[in-house]
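*Asks:* have a look at this fold, sequence not included:
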């Protein structure tokens, strides 16, 4: 069976498993088992056991549940509400007004939770009711929340970067650093879009409020200080080499517990709730990892990645053209899979192809995470759209249209990343002295 036929069979099987309604991790696991059984001579059970154990028992994965738990602790404390109350007096007089709090809140929580879902739900529960009460259009409120909520995939500590780094065997610390500038650039582009809307639209001009007194702004800064301090400590400890990602995760978790205790919101109920949320999220991620591990080893046994890399090599695509093709491919795949599942499903096939094209794997990690962010707001299965729907009660068609400008901004950001690779590579280069 040639590589094109095998790839076609793989796609048919993949959509059959996903269409069955199974969990994505279980679907990947089932697809891997079928591939090993049908297209290789390897015994299924030993191959599956080896793949799952070797990919889920890595020491580097210890950072993942700790960062998830840190976000869950903050989600259940008074610190979550303090982000909006801190940002509101600082931005309400700026064109775009309190919509900037949506983006700013998501940016701040992305830097402490590492999870897109936790970021969006935490910020959305606080901002959407307040924005509606003040008359902001639902299209802007929901669209900016869905778009900015994706920043949890990019801004460190990103769970997706941890998984990508383990799969391709690249430095997680360098990936974290590579995501800082692109993540802030994307947040800045969201801010600019809202700023322009506030300048030129009738609603934007009507909703601008007078500047807050300086005393109120100072209180806002004081409300933001705990979150900002925790972000700075976690990121700086990795950047300076003081701590590994695992150690930084411990520092962040202890810091989150310390802040929760200082605000008086750390009780037995919040502790158990945060632990339960962390266990559920981590279990879901590990099921994805296990499924992807079995599927990846099945594809390795079949020789599909190598054959596809050789076939694409015969097309003589330049690295830029290859990246543009991959971006379109990910956009289509994002209609059916969320960002993390999409990355885990494809990286085994794409890694040899990307390396043979001379593309830096740290840079490619940022690129693939950025395109993975698009999948979170791509209908019909954009995960962030479902989360916003649960918060707002609006139908999926309305939310897809509301998020379309944010999707377009992400496309522009991806093109800028291709045109100027140093956006992602400058900071990790500084980290390693290159």
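*Replies:* Here it is on my side, so go on. Everything quoted here is computed from the prediction, not taken from an experiment.
*Asks:* when you work out contacts or count neighbours from here on, use the C-alpha atoms and nothing else.
*Replies:* Fine.
*Asks:* tell me what the lengthiest helix in the chain is packed against?
*Replies:* Scanning the chain for the helix with the most residues, using DSSP state H, yields helix 268-302. For helix 268-302, the elements it packs on are helix 24-39, helix 44-56, helix 63-75, helix 339-356, judged by 3 or more CA pairs under 8 Å, 6 or more residues apart in numbering; DSSP states H and E.
*Asks:* on contacts alone, who are the packing partners of the longest one?
*Replies:* Judged by 3+ CA pairs under 8 Å, 6+ apart, the packing partners of helix 339-356 are helix 24-39, helix 159-168, helix 268-302, helix 304-314, helix 361-375.
*Asks:* and the most centrally placed residue in the chain, how far from residue 353?
*Replies:* Compute the mean C-alpha point of the chain, and by CA atoms, centre = their mean the closest residue is residue 153, 1.5 Å away. Applying CA to CA, to the nearest Å, the value for residue 153 to residue 353 is 24 Å.
*Asks:* do the same with residue 20
*Replies:* 31 Å.
*Asks:* got another, please set it beside the one above:
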């Protein structure tokens, strides 16, 4: 059988398995294993299936991932997000669309200690969506803001996506984490600009409409007891600086300085900084829960460990599946052939890179984000470096486009998380996300055309 026949059969099998909703990790591993068997026989495929899972996961650097996840789980249970949101809400209350601005600020702040977009979005959604709806935000705008701002968790360090990219591409973890700071802050600023201009107009229109209809908003979502309770919470908000829960902001700064400051000062290695960050978050959790008793502390600790184990298992399962499929692509010569074909195209390298990166957006509409990352890096990294692009810049661009895919229909996993936690229809969330996606695409275009923005902080490290 010709090699290209085997490649087509394997790709067809992968698509078929994904269509019947088999887990992505199993789809990748099974199709890659069958492809290796068709290509080289059972002996070669069995040896590869026996060695690849160990080889791809036996990396000391990968221990950063469970440590960052554990740090985020401790931070969630230490109520850091709610405290940061309260402080942000106080300072943004007089700005146009103040609650929306505060939500973006809270997501950005919590991303600095959570490392997870889904965790950030789910946590802030419970705090902010109903309060925004109670203050006049249409349901689509309120949920759309939380969904798009939640994606900051994969960009603002510590980020498990950036760590995984660094491992797959053999780039510096510290440089990747530093490179994510400015793009993450630029993204947050673009959301705030939209909220203060276009979002505020929608709030005024919504408030005028509610004078005649108190039962539903302009999106047809009911304004029930949860929104009424949120309205009462807004009336009880802190009215002076002394009443604010400053400890939440202090905790964010402490964790961020321990992780990033320890890493860049040379006190800790990247791996050690993640472990020390998790320990710091645990101490903060104990301090926050000390009045609740040992039972509550132990329960929070146990639940954090269980959630971390579940998330870590999912990540490593995907790494193993993608490793098997990548081994098939390398064995079949697909990676090398694609690299040679793309680099020989009579097109400008910037145009080639733009087309390849844009292909990640439709992938994000159907595949899980972590799977896109582990599939895209082995294919795009050799092409980008061959064309003369920086590997750190490429990592930020890939993660940024994956970030966009996390809220793009029809899959958009974060939008479904927001729909579930806020109890609104998923189509309402998608409706609110779309105009904010335009802001995200504009920021992505700027980062693509001006690589110096992304590479500024890593260059200072050098």
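*Replies:* Sure thing, it's come through. These figures come from a predicted structure and were not determined experimentally.
*Asks:* quick one: TM-score?
*Replies:* Laid over one another, the chains give 0.93 as their TM-score (TM-score structural alignment, normalised by the length of the first structure), with 430 aligned residues with a CA RMSD of 2.3 Å.
*Asks:* enumerate every residue touching the residue nearest to the centre of the first structure.
*Replies:* 110, 114, 115, 116, 159, 160, 161, 369, 370, 373 (CA atoms under 8 Å, 6 or more residues apart in numbering).
*Asks:* one more time with 10 Å, if that's ok
*Replies:* 110-111, 113-117, 119, 159-161, 179, 183, 339-340, 366, 369-370, 372-373, 376 (CA atoms under 10 Å, 6 or more residues apart in numbering).
*Asks:* what of residue 277 of the first structure?
*Replies:* For residue 277 of the first structure, the contact set (CA under 10 Å, 6+ apart) comprises 68, 69, 71, 72, 73, 118, 283.
*Asks:* most tightly packed of the helices and strands packed on helix 339-356 of the first structure?
*Replies:* helix 361-375 (a mean of 25; mean count of other CA atoms under 10 Å).
*Asks:* next helix or strand past it?
*Replies:* Sequence order places helix 383-392 as the next helix or strand after helix 361-375 of the first structure, per DSSP states H and E.
*Asks:* which part of the second structure lines up with that next one?
*Replies:* Here helix 383-392 of the first structure aligns to the second structure at residues 413-422, judged by TM-score structural alignment.
*Asks:* before we move on, the earlier item: the helices and strands packed on helix 268-302 of the first structure: which one's closest to residue 312 of the first structure?
*Replies:* Smallest distance to residue 312 of the first structure across these (CA to CA): 7.8 Å, for helix 339-356.
*Asks:* what span of the second structure is that closest one aligned with?
*Replies:* By TM-score structural alignment, helix 339-356 of the first structure lines up with residues 369-386 in the second structure.
*Asks:* now that stretch, how far from the centre of its chain.
*Replies:* 17 Å (CA atoms, centre = their mean, to the nearest Å).
*Asks:* with the first structure overlaid, how far apart is it on average?
*Replies:* In the superposition with the first structure, the average deviation recorded for stretch 369-386 of the second structure is 1.5 Å (mean CA distance after the TM-score superposition for the first structure).
*Asks:* next, the buried residues of that stretch.
*Replies:* Neighbour-count burial for stretch 369-386 of the second structure, counted by 16 or more other CA atoms under 10 Å, picks out 369-384.
*Asks:* same check on stretch 397-410 of the first structure?
*Replies:* Neighbour counts over stretch 397-410 of the first structure (16+ other CA under 10 Å) mark 399, 400, 402, 403, 404, 405, 406, 407, 409, 410 as buried.
*Asks:* now render the residues you listed as a markdown table, adding distance to residue 320 of the first structure and secondary structure.
*Replies:* Listed next are these as a markdown table, based on distance: CA to CA, whole Å; DSSP: H, G, I helix; E, B strand; the rest coil:
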| residue | distance to residue 320 of the first structure | secondary structure |
| --- | --- | --- |
| 399 | 32 | helix |
| 400 | 29 | helix |
| 402 | 30 | helix |
| 403 | 27 | helix |
| 404 | 25 | helix |
| 405 | 25 | helix |
| 406 | 24 | helix |
| 407 | 21 | helix |
| 409 | 20 | helix |
| 410 | 18 | helix |
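*Asks:* so which of these comes closest to residue 267 of the first structure?
*Replies:* residue 399 (36.6 Å).
*Asks:* distance of that closest one from residue 330 of the first structure?
*Replies:* For residue 399 of the first structure, the distance to residue 330 of the first structure equals 21 Å [CA to CA].
*Asks:* for the closest residue to residue 271 of the second structure other than its chain neighbours, what are its contacts?
*Replies:* Once flanking residues are discounted, residue 271 of the second structure sits nearest to residue 64: 5.2 Å by CA to CA, 6 or more residues apart in numbering. Under the criterion of CA under 10 Å, 6+ apart, the neighbours of residue 64 of the second structure are 70, 158-160, 163-164, 173, 270-275.
*Asks:* let's see that with 8 Å instead.
*Replies:* Counted by CA under 8 Å, 6+ apart, residue 64 of the second structure has contacts 160, 163, 270, 271, 274, 275.
*Asks:* surely the first one meets residue 65?
*Replies:* Yes - taking contact to mean CA atoms under 8 Å, the distance of 5.6 Å between residue 160 of the second structure and residue 65 places them in contact.
*Asks:* surely residue 346 of the second structure is in a helix?
*Replies:* No - remark: residue 346 of the second structure does not belong to a helix; assigned using DSSP: H, G, I helix; E, B strand; the rest coil, it is coil.
*Asks:* how many residues are close by the residue mapped onto it from the first structure?
*Replies:* Alignment note: residue 346 of the second structure maps to residue 316 in the first structure; criterion TM-score structural alignment. Residue 316 of the first structure is flanked by 11 other residues according to other CA atoms under 10 Å.
*Asks:* residue 189 of the second structure too?
*Replies:* Residue 189 of the second structure, neighbours per other CA under 10 Å, totals 17.
*Asks:* please pull up the equivalent of it in the first structure.
*Replies:* Match for residue 189 of the second structure (TM-score structural alignment): residue 188.
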